[in-house]
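Novice: Structure of the sequence below:
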Amino acid sequence: MGEVRIGISGWTYPAWRGDFYPPGLVQRRELEYASSRLTSIEINGSFYSLQRPSSYAKWRDETPDDFVFAVKGGRFITHLKRLREVEAPLANFFASGVLALGPKLGPVLWQLPEALEYDAGVLDAFARLLPRTTLEAAALARRHDDRLSGDRVHAETDADRPVRHALEFRSPSFASEEALAQLAAHDIAVVLADTAGRWPKVDRDTSDYRYVRLHGDRELYASGYGPAALDQWAERLRAWSVSQDAFVYFDNDVKGFAPHDAEALMERVGRSAD
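Specialist: Here you go, the predicted structure:
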């Protein structure tokens, strides 16, 4: 049986205080609290800027032993460089502390901008640079450039573990059979993204696990998931878990639905597994 991980995209949302986060809970304990209720969380700060090894180590230490993080790849790679000539930026990303998560490192998410269309050559070159084990990631990290130095660098791993990658594309051009076959050939999971119809919603198995991002089924980032929708997702997860791991993250955070929907889905999946 595969393992199902359900959680949220990020955890620092002021509007959740006094709702999901109990009144009086200090901000520095929000990750500890969220990780006690959920089984995985996406680290989103890594998308906006390189984080510090000390931050990754702190997040590792504040969460339960069996917890797993997904880490969002940097927008410098995906949005500014647009996947081209990214060996040094990739080295910097993995040197910035990702490996300090140790056994809590889950999939690495690469989210592409809508304007970035499929190019077989660009995708192939990018995919070939991605490390597939933590030893490969550490070797890549040691090739970081002078943007990082001293305590900003963590280029070690305590063990050799697989490193999984997932791609969330927003251009319909990636939904072609050629692109999907190429992603499968490189063992990169296609993110099944529910975006209220804004971007492609592609349910295709291209790796040994499934990755889902739920941004809202009626209103992007804002609407909650009703009982019928959660029942359907629970059934889908149960079918996948017969043979695959699955990671599901709620990103409908604007009105605070994300953590509650995640807990409701966890309850359904647990109930269906009993």
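
Novice: make it CA atoms for all contacts and neighbour counts henceforth
Specialist: Will do.

Novice: Give the burial count for the residue nearest to Ser171 when sequence neighbours are not counted, as a bare number.
Specialist: Nearest in space to Ser171, with sequence neighbours left out and distances taken as Cα to Cα, 6 or more residues apart in numbering, is Glu114 at 4.7 Å. Glu114 sits with 14 neighbouring residues when counted by other Cα atoms under 10 Å.

Novice: Same check on the one 4 residues further on?
Specialist: Using other Cα under 10 Å, Tyr118 is surrounded by 17 other residues.

Novice: so what's it up against?
Specialist: Residues in contact with Tyr118, defined by Cα atoms under 8 Å, 6 or more residues apart in numbering, are Ser171, Ser173, Phe174, Ala179.

Novice: tell me the contacts of the first one?
Specialist: This means Ser171. By Cα under 8 Å, 6+ apart, the neighbours of Ser171 are Pro113, Glu114, Ala115, Leu116, Glu117, Tyr118, Trp199, Pro200.

Novice: and this one, so I can compare the two:
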Amino acid sequence: MIHIGLTGWGDHDDLYPDRTKAKDKLRLYGQYFSTVEVDSSFYAVQPRDRMARWAAETPDDFSFIVKAYQGMTGHLRGKPYFTSTSDMYKAFRESLEPVMEVGKMRAALFQYPPWFDCNRDNVNELREVRLRMEGIPCALEFRHHSWYEDGMRERTLAFLREQGWIHSVCDEPQAGSGSIPIVPQATDSEMTLVRMHGRNVSGWHQNGAPNWRETRYLYRYNKEELMEWKGYLEQLHEQSKDVYLIFNNNSGGDAAANAQMMMELLDIPIQPFPDRTPDEEEDGPEQLELF
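Specialist: Here you go, the predicted model:
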């Protein structure tokens, strides 16, 4: 089956009536999509009670993809919160337990930064991470081109299969070594993850710019581009029982609309978004025609 969702649920205005409270958004989100990527876990390991509440607020067939904490993927800058690597992994694993217990945990996503290139030390790090996360499905996403170039593509995919990593297949701007090509190959027979980052080449490497978060994922896919991906999804579905497609192109609020477009192309039933047209103001008193 192909499952479609978005990164996070708080910032997708298309989904919610005006003045919807933040605490109500996940429950409403579950009416439109069957899966979601939790990105708040990247910034801080989430408390168990919060994860349990999210699991309780979603339908029985709903699923979560939880992004690994930034200290686990080399993104952390500044003073570490945890006193040791073991404590960090222990806390992250424990945070996932409430979602796993109710069968809604699909994968932990380890997305590595653009400077995490293909070398022996990094390969060994991935081996160690997989051991630390034993028993939990884990998806792996690269951001450096070296994992797929100069004959390394098949070796990388073989390594993912050997180590039990789920391949995170990406659509993203082709902007040099800090981006990866579309590689529609599964490494796990049960699941493949697909993440749609948009194709905003000029905004892709703007980390550190004042408004980079507002521009990096500023992109709306057109129908032809989604039709191309329909073919890739069908190809991946032949390799994996389940394919989870996450739209991350939300700098301009485009992710929800693109996700619904893809659902229509795949003949997946959709729930129409709420009407967000502002109420027309009542006519004021008639103005005298003085001139």
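
Novice: Which residue, other than its chain neighbours, is closest to the residue mapped onto Thr187 of structure 2 from structure 1?
Specialist: Using TM-score structural alignment, the partner of Thr187 of structure 2 in structure 1 is Thr206. With sequence-adjacent residues excluded and distances taken as Cα to Cα, 6+ apart, Thr206 of structure 1 is closest to Ala184, at 4.2 Å.

Novice: looking at it, the one you found is touching Arg204, isn't it?
Specialist: No: under the contact definition of Cα atoms under 8 Å, Ala184 of structure 1 does not touch Arg204, with a separation of 9.3 Å.

Novice: Who are the contact partners of the residue nearest to Thr206 of structure 1?
Specialist: Under the criterion of Cα under 8 Å, 6+ apart, the neighbours of Ala184 of structure 1 are Asp205, Thr206, Ser207.

Novice: and if you look at Phe69 of structure 1?
Specialist: For Phe69 of structure 1, the contact set (Cα under 8 Å, 6+ apart) comprises Ser40, Ile41, Glu42, Ile43, Lys104, Leu105, Gly106, Pro107.

Novice: ok, the closest residue to the fifth one other than its chain neighbours to Pro107 of structure 1 distance?
Specialist: Spatially, and ignoring its direct neighbours in sequence, Lys104 of structure 1 is nearest to Val68 (4.4 Å; Cα to Cα, 6+ apart). Shown here: Val68 of structure 1 relative to Pro107 of structure 1, a distance of 9 Å by Cα to Cα, to the nearest Å.

Novice: More neighbours: the two, which one.
Specialist: The neighbour count for Val68 of structure 1 versus Pro107, taken as other Cα under 10 Å, is higher for Val68 (26 against 21).

Novice: Mind telling me what that one corresponds to in structure 2?
Specialist: Match for Val68 of structure 1 (TM-score structural alignment): Ser63.

Novice: Over to Leu214 of structure 1?
Specialist: Looks like Leu214 of structure 1 aligns to Met196 there (TM-score structural alignment).

Novice: Now do its match: how many residues are near it, please.
Specialist: Burial of Met196 of structure 2, expressed as a neighbour count using other Cα under 10 Å, amounts to 22.

Novice: hang on, it packs against Glu172?
Specialist: Yes: in this structure Met196 of structure 2 lies within contact range of Glu172 using Cα under 8 Å: 6.6 Å.

Novice: What residues sit buried inside stretch 32-52 of structure 1?
Specialist: 33-35, 38-44, 46-47, 50-52 (16 or more other Cα atoms under 10 Å).

Novice: Which ones among these lie within strands?
Specialist: With strands defined by DSSP state E, the entries of those inside them are Ser40, Ile41, Glu42, Ile43.

Novice: quick one: which of these is nearest to Gly24 of structure 1?
Specialist: Ile41 (22.3 Å; Cα to Cα).

Novice: pretty sure that closest one is touching Thr12, no?
Specialist: No: with contact defined as Cα under 8 Å, Ile41 of structure 1 and Thr12 do not form a contacting pair (11.3 Å).

Novice: ok, now which ones touch Ala120 of structure 1?
Specialist: For Ala120 of structure 1, the contacting residues are Ala179, Gln182, by Cα under 8 Å, 6+ apart.

Novice: where do the strands sit along structure 2?
Specialist: Along structure 2, the stretches classed as strands by DSSP E are 2-7, 35-38, 63-67, 105-111, 138-141, 165-171, 191-196, 242-247.
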